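Engineer: A structural model of the following input is requested.
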Amino acid sequence: MKEHIEQLRSILSAGQISVNETILEQHSHDESYHAPRLPDVVVYPRNALETSAVVRYANEQGIPIIPFGLGSSLEGHVVPVNGGISLDLSLMNKVLEISAGDFLVKVQPGVTRTQLNKELKKYGLFFSVDPGADATLGGMAATNASGTTSVKYGIMRDQVRDLEVVLANGEIIHTGSSAAKSSSGIHLNGLFVGSEGTLGVFTELTLKVYGIPEVTMAGRASFPTVEAAVAAVNGIMVAGIPIARIELVDSESMKKVNQFLDKSYDVKPTLFLEFHGNAAGLEQDVTFAKEIVRDLGCEDIQFETDSKARNELWEARHNLAYAFIHSAPGKKLMVTDVSVPLNELSHAILDSREKIEQSKVEGAIVGHVGDGNYHVLFMVDLSNPEEVVEAKRINEEIVEYALTKGGTCTGEHGVGLGKRKYQRREHGTAYEVMKTIKQALDPKGIMNPGKVFED
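Structural biologist: Here you go, the predicted structure:
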């Protein structure tokens, strides 16, 4: 690889290339439990032309390219399983254009969502997708991220109008336009969003943004059972109440939150809700929602409009992962990520809870239940083979249950390394179509090899 590193130094400046051991280690893993692997070199392009030059050289030499944002992904997406070049896009972190009248923004891939929202706030706008982590927008598009607000605003794929993509041969293309709609050609935005770096490298994104709501109201409602909580979700959705967030946290998770935050919340299945709109409309929506949840067994409900009180109300949900991590020092967080049709949600959650209770592995359930996506959180000792095997077994059973109900193995985290083995099972012969597309765009297999496609 030494001669290739020297060649890369002729393409970029010396400060844009690193073989420092600490830097290599930082690019060897993400936030997942998957085993790390060092890249051979880390490269920091500053624009699309430099990215193109690096990718073109890598393609000519058959060197793997692994795009890297912040490493906050949860399925091993940035692990260089075959070594190669970790292409760190952190220097490409400019908000290029804000078109407030069109509700569009153009950004480089290294811009984070909080960085973008800080700039948008000056225009009375915000970017809706909130996966929890302060991820880069390029990484969020690569994994088709979603999160707590997707029930109202949609997922990452719904926000992308156009992508600038460097293909495996170094060619630079655009996948869409700035128009609100188009019937022209194959929908390339949909093809590349969620491709996890296996088809190309994103160097620019044009994204849809929204006006900041006049009023935001948040609520927390506790229930005697998970069934009652999910029934309340269905009731709110069927009623057509335009809810912005509706999250489920089970009783075991609430217990962890109380310990971590020194709170005394009810240790019961709890819904966290948020409504966006104007004052008059929200008053009606919230009143209607209260009636629905009380009819379905809600034991306690609180609503807040003050921003500080709202933040405190959502504190439990936002700090849940950290609560689990701090409750088990030395263990690693393993998160499942299935999504099922809404009418199957309560059965799926109860099935998962039963599997956890029959196991020796500690776990809890949270979910973006407004769109059928839920997670089981395990704390696993990676040095204990039996515990690792047990957690993986439960994960597989949860995925299998979701697939038998018409669901998916991953609602928002992506395929990466962990969900490859389910692709043929979930997609059938369509999986072969995906492989054909991959082969056509990346015939040498240099783009993030080992991810999405098992073989």
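Engineer: all contacts plus neighbour counts: C-alpha atoms, from now on.
Structural biologist: Fine.
Engineer: tell me the contacts of residue 333?
Structural biologist: Residue 333 sits next to 32, 33, 324, 325, 377, 378, 379, 380 when contact means C-alpha atoms under 8 Å, 6 or more residues apart in numbering.
Engineer: is it part of a helix or strand, or is it coil?
Structural biologist: strand (DSSP: H, G, I helix; E, B strand; the rest coil).
Engineer: now, the contacts of residue 333 that are in strands?
Structural biologist: 377, 378, 379, 380 (DSSP state E).
Engineer: structure for this one too, so we can compare:
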Amino acid sequence: MAVTLSPRPALDDRAAAALRALLGDRFSTAAAVREQHGREETYHPTMPPDGVAFPQSTEEVAAVMRICAQYEIPVIPYGTGTSLEGGIAALRGGVTIDLQQMNRVVRVSAEDLDCTVEAGVTRKQLNEYLRDTGLFFPIDPGADASLGGMAATRASGTNAVRYGTMRDNVLGLTVVLADGRIIRTGGRARKSSAGYDLTRMFVGSEGTLGIITEVTLKLYGIPEAISSAVCAFPTIADAVNTVIATIQLGVPVARIELLDEVQIRASNAYSKLDLEVAPTLFFEFHGTEAGVAEQAETVKALAQDHNGGEFHWATKAEDRTRLWEARHKAYYAGIALRPGCSGMPTDVCVPISRLADCLVETKADIEASGMVAPIVGHVGDGNFHTCMILNPDDPAEIATAQAFHDRLVMRALAMGGTCTGEHGIGYGKIRYLSHEHGDAVAVMRSLKQALDPAGILNPGKVLPGN
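Structural biologist: Sure thing, here's the model as predicted:
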């Protein structure tokens, strides 16, 4: 997609000198380093910054921000580079702050079921650290994203139907503001009525209001029993109606994932599975042995009511891992259907009662458009993705995909949904924000102006005209 950029200022020599004095060789202007920090895995073009800073503490992040504020240099926070909507692109040049060296688990309180981590800690790193405590952190967006980045994008994933999203699991934050001030929001208490909820304001702000450097998170006990299953259906409507019945009945499933027949074909080839090529639900049940058995029998009966096939179980840890690893690699499996192409992922979410309507209409739209576009979804909470596999150098394919995406978003909004359930706005979805939020965008703009009057925090993202 073509992007209109403001004039790109060169990195001020005085600012570069100050950053080198502060960080030494942890500030780089090398072309390869800059290129890496402007590139993501979707169709968006690479847009590198003018320099990359690698701080190792909140205080160093604050010092970098003060230098950049002094010279009005754009600043882009960077976790692991797994953004899908252009969130890490340096649209106006500037300095990327790479937080990966801030990767310490600050503390864990098993008694209180919480922990505090630096922003660069990844979800897999945290769960490895927690392995011997009997606890885990359940938010699982697929990629091994940093927890700071997950908070900044209000990430979600396969476990959200039971455990919620990052919005529900962040208790507090340490944030560096545009002028270099350090603030701490929230705390460790599970409830508070003290003042404005600044934590929720920064969660999902995508680095446009401040840079998250520490996150305090809820933790959960590892379930006594875990069981996974797959079940194929003759139509996508049958599969989704099973999901709707499951949620409306209140069955506490941990995960319900949908893969359409195009995605199943791709995943069979890419991940060496042998699943029936049909719309398929992946389930996972957490709880006691008796509770898991009860959940499974209830869902199996609901699936049979909606023409579901045989349940194929994965109870061994290695079998579950293989199954969910294939789900997490769905994006790469889809791209492999057209070697040399890129993906344009979508990310709508609708009320659960409208999910079947939205998916059936979307499936028909894909077929009418002639695109290769597998569908996957965290359908337990109404969120699904299509991924259009396209040649990024073909303007006609890009135009077809964009027109489809526009129709999909407007369809979701008309059903009371959202343009993004978990990927965020970045600049890839910026044109939809006003359609979704109307006059509330002006309130968002006022918050941005108050916290970042010079507009240096991740400019060009989230808000139109930012």
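Engineer: related to what we said a few turns ago, quick check, nearest of the contacts of residue 333 of structure 1 to residue 136 of structure 1?
Structural biologist: Nearest to residue 136 of structure 1 among those, counting by C-alpha to C-alpha, is residue 32 at 16.8 Å.
Engineer: element containing residue 164 of structure 1?
Structural biologist: strand 160-166 (DSSP states H and E).
Engineer: and that strand, what does it pack onto?
Structural biologist: If you count contacts as 3 or more C-alpha pairs under 8 Å, 6 or more residues apart in numbering; DSSP states H and E, strand 160-166 of structure 1 packs onto helix 48-61, strand 172-174, helix 188-192, strand 201-208.
Engineer: read off where it ends up in structure 2.
Structural biologist: Residues 170-176 of structure 2 are the counterpart of strand 160-166 of structure 1, counting by TM-score structural alignment.
Engineer: run through who's touching the matching stretch.
Structural biologist: Under C-alpha under 8 Å, 6+ apart, the answer for stretch 170-176 of structure 2 is 58, 61-62, 65, 151, 182-190, 199, 210-218.
Engineer: and for stretch 307-317 of structure 2?
Structural biologist: By C-alpha under 8 Å, 6+ apart, stretch 307-317 of structure 2 touches 226-234, 238-239, 300, 303, 320, 323.
Engineer: chain center to it, what's the gap?
Structural biologist: Centre-to-centre, stretch 307-317 of structure 2 and its host chain are 28 Å apart (C-alpha atoms, centre = their mean, to the nearest Å).
Engineer: what residues of that stretch count as buried?
Structural biologist: Buried residues in stretch 307-317 of structure 2, defined by neighbour count with 16 or more other C-alpha atoms under 10 Å: 308, 309, 311, 313, 314.
Engineer: what's the first one aligned with over in structure 1?
Structural biologist: Think residue 308 of structure 2. Aligned partner of residue 308 of structure 2 by TM-score structural alignment: residue 298.
Engineer: ok, its match to residue 82 of structure 1 distance?
Structural biologist: Noted for residue 298 of structure 1: a distance of 52 Å to residue 82 of structure 1, by C-alpha to C-alpha, to the nearest Å.
Engineer: repeat for residue 292 of structure 1
Structural biologist: When residue 292 of structure 1 is compared with residue 82 of structure 1 (using C-alpha to C-alpha), they lie 53 Å apart.
Engineer: pick the one among the contacts of residue 333 of structure 1 closest to residue 111 of structure 1.
Structural biologist: Closest approach between these and residue 111 of structure 1, by C-alpha to C-alpha: residue 32, at 21.9 Å.
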